[in-house]
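A.B. asks: A predicted structure for the sequence below; I have some questions about it.
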Amino acid sequence: MAFPSSPHDADPSGGLLARETPGDNAAALSVSEISAQLKRTVEDRFGFVRVRGELSGVKRAASGHLYCALKDENARLDGVMWRGNAQRLSFLPEDGVEVIVTGKLTTYPGRSNYQIVIDRMEIAGEGALLALLAKLKARLEAEGMFDPRRKRPLPYLPRVIGVVTSPTGAVIRDILHRLRDRFPSRVVVWPVLVQGQGAAQQVAAAVRGFSALEPGGPVPRPDLVIVARGGGSIEDLWSFNEEEVVRAIAGSTIPVISAVGHETDTTLADFAADLRAPTPTAAAELAVPVHGELAALVADLDARRRRATVRL
């Protein structure tokens, strides 16, 4: 007796057991094998890309790695920046900042997704930089970092003046020259980078370092600190907008004059300092009186004292 043929016999694709089709040389791949092939294809095809997008979900892990996502109105791309590159960032990434990143695309087989491994991250133009500045200023202002009630009066005649600036630029020469003309004073220079990678960390460390000096120690503790650099673009002056620098100046136990850039330049360091000087030279003028005028004032007071004594 003949039994009816199974529908699976007529249609091998619907069979209960996987069968090799005659003449088919495409062997079944394991999940790991297909994932590895996808990874190689993506990395070969997108080994170097530049992507523009808005940062979202920015998180710095305890390991130092930076995790984030780039998004626009239609899509989202996960990203990671390993610790070595993250430490070299010249700004602090925040949600909502528009950036351009450079890196390579790769896949993560464990979750069946893809991401960009970021080598470099830059703010996407001056407009995005100004937006980041406004956002940071508003946040620090809400904390009371720029409250006028926190400002301290400057000492009338500081015995020691600390200067945080580059030791090789025209700024330190201008400050020393003006101090020498007005009132020769003892100056302690803390040399720092004033632009580029690592500048913000060095400036903040210098401001904190002056505050940490003990009175009567081998390095004299300043009565006043001047933080200074010459003029430049908003990118050149960006180190003085960094949160680390602003917090160091606001937390200084020594009064601080901020003298960053030219008269029209303004940085967040200016808002945090006890006094803003329009130029580094002007900072020296604000720091000390004119010796000749002070001597004349003392002589006048002495003459008045002698006249008052005669009248008695």
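C.D. replies: Great, that's in hand. Residues are numbered from 1 along each chain as shown.

A.B. asks: contacts, neighbours, all on C-alpha from now
C.D. replies: OK.

A.B. asks: helix/strand/coil for Pro93?
C.D. replies: Three-state call for Pro93 (DSSP: H, G, I helix; E, B strand; the rest coil): coil.

A.B. asks: would you check how far apart it and Gln37 are?
C.D. replies: Taking Cα to Cα, to the nearest Å as the measure, Pro93 and Gln37 are separated by 33 Å.

A.B. asks: one more: Ala296?
C.D. replies: From Ala296 over to Gln37 the distance is 86 Å, taken as Cα to Cα.

A.B. asks: cool, Pro148 as well?
C.D. replies: The spacing between Pro148 and Gln37, counted by Cα to Cα, is 62 Å.

A.B. asks: contacts only, for Glu54.
C.D. replies: Contacts for Glu54 (Cα atoms under 8 Å, 6 or more residues apart in numbering) come out as Ala69, Leu70, Lys71, Asp72, Asp95, Gly96, Val97, Glu98, Val99.

A.B. asks: mark which of those residues are buried, thanks.
C.D. replies: By neighbour count, with 16 or more other Cα atoms under 10 Å, the contacts of Glu54 hold Ala69, Leu70, Lys71, Gly96, Val97, Glu98, Val99 as buried.

A.B. asks: make a markdown table from those residues and add distance to Thr253 to it.
C.D. replies: Output for the buried ones among the contacts of Glu54, formatted as a markdown table (distance: Cα to Cα, whole Å):
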| residue | distance to Thr253 |
| --- | --- |
| Ala69 | 39 |
| Leu70 | 41 |
| Lys71 | 43 |
| Gly96 | 34 |
| Val97 | 33 |
| Glu98 | 36 |
| Val99 | 36 |
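
A.B. asks: try this one side by side with the last:
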Amino acid sequence: MSEIDIESRTNAAEYTVSEISGALKRTVEDQFGHVRVRGEISGYRGPHSSGHAYFALKDDRARLDAVVWKGTFSRLKFRPEEGMEVIATGKLTTYPGKSNYQIVIDNLEPAGAGALMALLEERKRRLAAEGLFDPARKQLLPYMPRVIGVVTSPTGAVIRDILHRIRDRFPLHVVVWPVRVQGETAGAEVAAAVHGFNALPWDGPIPRPDVLIVARGGGSLEDLWGFNDEALARAVAASDIPVISAVGHETDWTLIDLAADVRAPTPTGAAEIAVPVKADLEATLGNLSARLRACMSRAIDRKRQAARAAMRALPQPDQLLAVPRRRFDEATGRLERGLSVGVERKRARFAAARLSPATLSRRIGEWRRLADRDLSRAQAALRASLALNRRHLGGVRARLTVLPLQRATLKARERVATAGQRQERAIAARLERLRAALTQADRLLSTLKLSEQAILERGYALVLDDSGALVRRAADVRHGMGLELRFADGSAHAVAGEGTPAPSTPSAPKPALPAPKLAPRQPAKPKDGGGQGSLF
């Protein structure tokens, strides 16, 4: 028989790949439905974008793939970290897509206190390398804060101890930010509280604290593990408000103790560090006030004694004024004697210089001699000056010649003649312009018939008195008054007669009288009807 026939006659059952994978999956899950595996986390890169976390557990000889689904990951008390030794609780299963097996983790916890301490030391070393624990970064606490912020549980004994201690030492305003101090969310809540206090404005409705106290009671390493959170340590180190860490008892140390500005052994100790004792301050102030008053009293006494000693060393006012007073008296005596001597001398000079006719004649004679002397000197000087000027003029005349004078005279005459001709032409041009302007104005006046002659041509007459002044009103005409009537073609003289009426109002018009015989033409009747008596 052929080899093919032998293989076709075997009794082995045939399975598909899916059947084999499913059988293996059921076998593994039935055999290892719930297991606890201890190992070191390897290949952890944080949760996937889907929320699931994929990594491996390994020891010195084997490797096991692990997965934490999204819902389980959010409930973990501890977050996985690379190199962390943990105990994973879950079930084994297979993944047919890659023909491997893995553990689906339901719970994850550190593998004992040694693992937690190793993780804590690793975090401490890394944060210290970044300088978060550097003493130069730490802030000084305010000596007398106005507001204190406390981050702790509102239901525990810690907050009561802090408030009681602050009330006993120095009562002031305390703002409590309630958080959970144990559990998987403790670190995140405390970090959020520190950030929240730093975000408060200075003038907001909630007062901004001057110092923060992060407090919790004692417990095991697992109970205090939330205060070893890296995010919390960074938030405390970056806080602008000074932070006092009061987590656990004296022997308990966490990362927040290293990152805080001050570490207190207990929450009560934190309250004592945050505020001074008011009674001690009052006693100190009283003591200082008493010392200040005593010092001022002693200083005033010393100044008073020094002033008295200086006053005793100074001389009396009479002693100080004795020498100036004596000098003043001596000067007064000398002044009196000097005035007397001066008056006598003036009187003697006045008596010696008494005026008399002989004295006046003698002085007048002296003045005349002096005047004659000065006059003779002036005449001599004048004659000498005239002689000098004559000599100078003679020299100038000798230097001058007749020809240049004649040339200058001719040039001057030519300039005068030219100027005269220009002046005559300018005057003639000016007269011509004025004559043309006058002719044009007369022509314009005649055209408009506004001239005096044009008015007379229309039948009007001018009445002038014997002085040649114009008579404008009938009231200005008196009996026997000589008048001149000027018409367009000549003038006529008249005398006002006895029938000259008084001026009347326009409301009683009278008919005009006939014109006089001497007038070459009849004047026009006035339009207003005003009458006038005979002028003859």
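C.D. replies: Arrived safely. These figures come from a predicted structure and were not determined experimentally.

A.B. asks: ok, Pro93 and Gln37 of the first structure, which is more surrounded?
C.D. replies: Between Pro93 of the first structure and Gln37, counting by other Cα atoms under 10 Å, Pro93 is the more crowded of the two (22 against 12).

A.B. asks: how many neighbouring residues does Arg327 of the second structure have?
C.D. replies: Arg327 of the second structure: 11 surrounding residues under other Cα under 10 Å.

A.B. asks: can you check Gln195 of the first structure too?
C.D. replies: A count of neighbours around Gln195 of the first structure, defined by other Cα under 10 Å, yields 19.

A.B. asks: likewise Ala250 of the first structure?
C.D. replies: Counted with other Cα under 10 Å, the neighbours of Ala250 of the first structure add up to 23.

A.B. asks: which one is the alignment partner in the second structure of it nearest to, not counting chain neighbours?
C.D. replies: Correspondence of Ala250 of the first structure to the second structure, assessed by TM-score structural alignment: Ala237. Excluding its sequence neighbours, the residue lying closest to Ala237 of the second structure (Cα to Cα, 6 or more residues apart in numbering) is Ala259, at 5.2 Å.

A.B. asks: secondary structure class for Leu483 of the second structure?
C.D. replies: Classification of Leu483 of the second structure using three-state DSSP returns strand.

A.B. asks: just give the nearest non-adjacent residue to it, would you?
C.D. replies: Distances taken as Cα to Cα, 6+ apart put Asp465 closest to Leu483 of the second structure, at 4.7 Å, once the chain neighbours are dropped.

A.B. asks: wait, doesn't the one you found sit right on Glu484?
C.D. replies: Yes: at 6.2 Å, Asp465 of the second structure counts as touching Glu484 under the criterion of Cα atoms under 8 Å.

A.B. asks: who has more neighbours out of the two?
C.D. replies: A count of neighbours by other Cα under 10 Å puts Glu484 above the other of Asp465 of the second structure and Glu484, at 21 against 18.

A.B. asks: next one: the more buried one from Glu452 of the second structure, what distance?
C.D. replies: Glu484 of the second structure is 16 Å from Glu452 of the second structure, by Cα to Cα.

A.B. asks: likewise Ile241 of the second structure?
C.D. replies: For Ile241 of the second structure, the distance to Glu452 of the second structure (Cα to Cα) stands at 112 Å.

A.B. asks: look at these two and report which has more neighbours.
C.D. replies: Ranked by neighbour count (other Cα under 10 Å), Ile241 of the second structure and Glu452 place Ile241 first, with 22 against 14.

A.B. asks: list the contacts for the closest residue to the more buried one other than its chain neighbours?
C.D. replies: Once flanking residues are discounted, Ile241 of the second structure sits nearest to Val211: 5.7 Å by Cα to Cα, 6+ apart. Residues near Val211 of the second structure by Cα under 8 Å, 6+ apart: Leu141, Pro142, Pro145, Val147, Ile148, Gly149, Ile241, Pro242, Val243, Ile244, Ala274.

A.B. asks: in a markdown table: the residues you listed, plus distance to Leu76 of the second structure and secondary structure.
C.D. replies: Shown next, in a markdown table, are those (distance: Cα to Cα, whole Å; DSSP: H, G, I helix; E, B strand; the rest coil):
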| residue | distance to Leu76 of the second structure | secondary structure |
| --- | --- | --- |
| Leu141 | 37 | coil |
| Pro142 | 40 | coil |
| Pro145 | 40 | coil |
| Val147 | 37 | strand |
| Ile148 | 34 | strand |
| Gly149 | 30 | strand |
| Ile241 | 32 | coil |
| Pro242 | 32 | coil |
| Val243 | 29 | strand |
| Ile244 | 29 | strand |
| Ala274 | 36 | helix |
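
A.B. asks: what does His392 of the second structure align to in the first structure?
C.D. replies: His392 of the second structure maps onto no position in the first structure when the alignment is built from TM-score structural alignment.

A.B. asks: helix, strand, or coil at His392 of the second structure?
C.D. replies: Three-state assignment for His392 of the second structure (three-state DSSP): helix.

A.B. asks: okay, now it: neighbour count?
C.D. replies: As a burial measure, His392 of the second structure scores 12 neighbours (other Cα under 10 Å).

A.B. asks: likewise Gly218 of the second structure?
C.D. replies: Neighbours around Gly218 of the second structure, by other Cα under 10 Å: 17.

A.B. asks: translate it into the numbering of the first structure.
C.D. replies: By TM-score structural alignment, Gly218 of the second structure lines up with Gly231.

A.B. asks: ditto for Pro145 of the second structure
C.D. replies: In the first structure, the residue matched to Pro145 of the second structure (TM-score structural alignment) is Pro158.

A.B. asks: shouldn't that match be in contact with Pro220?
C.D. replies: No: look at Pro158 of the first structure against Pro220 with Cα under 8 Å: they stay out of range, at 12.0 Å.

A.B. asks: that'll do, ta.
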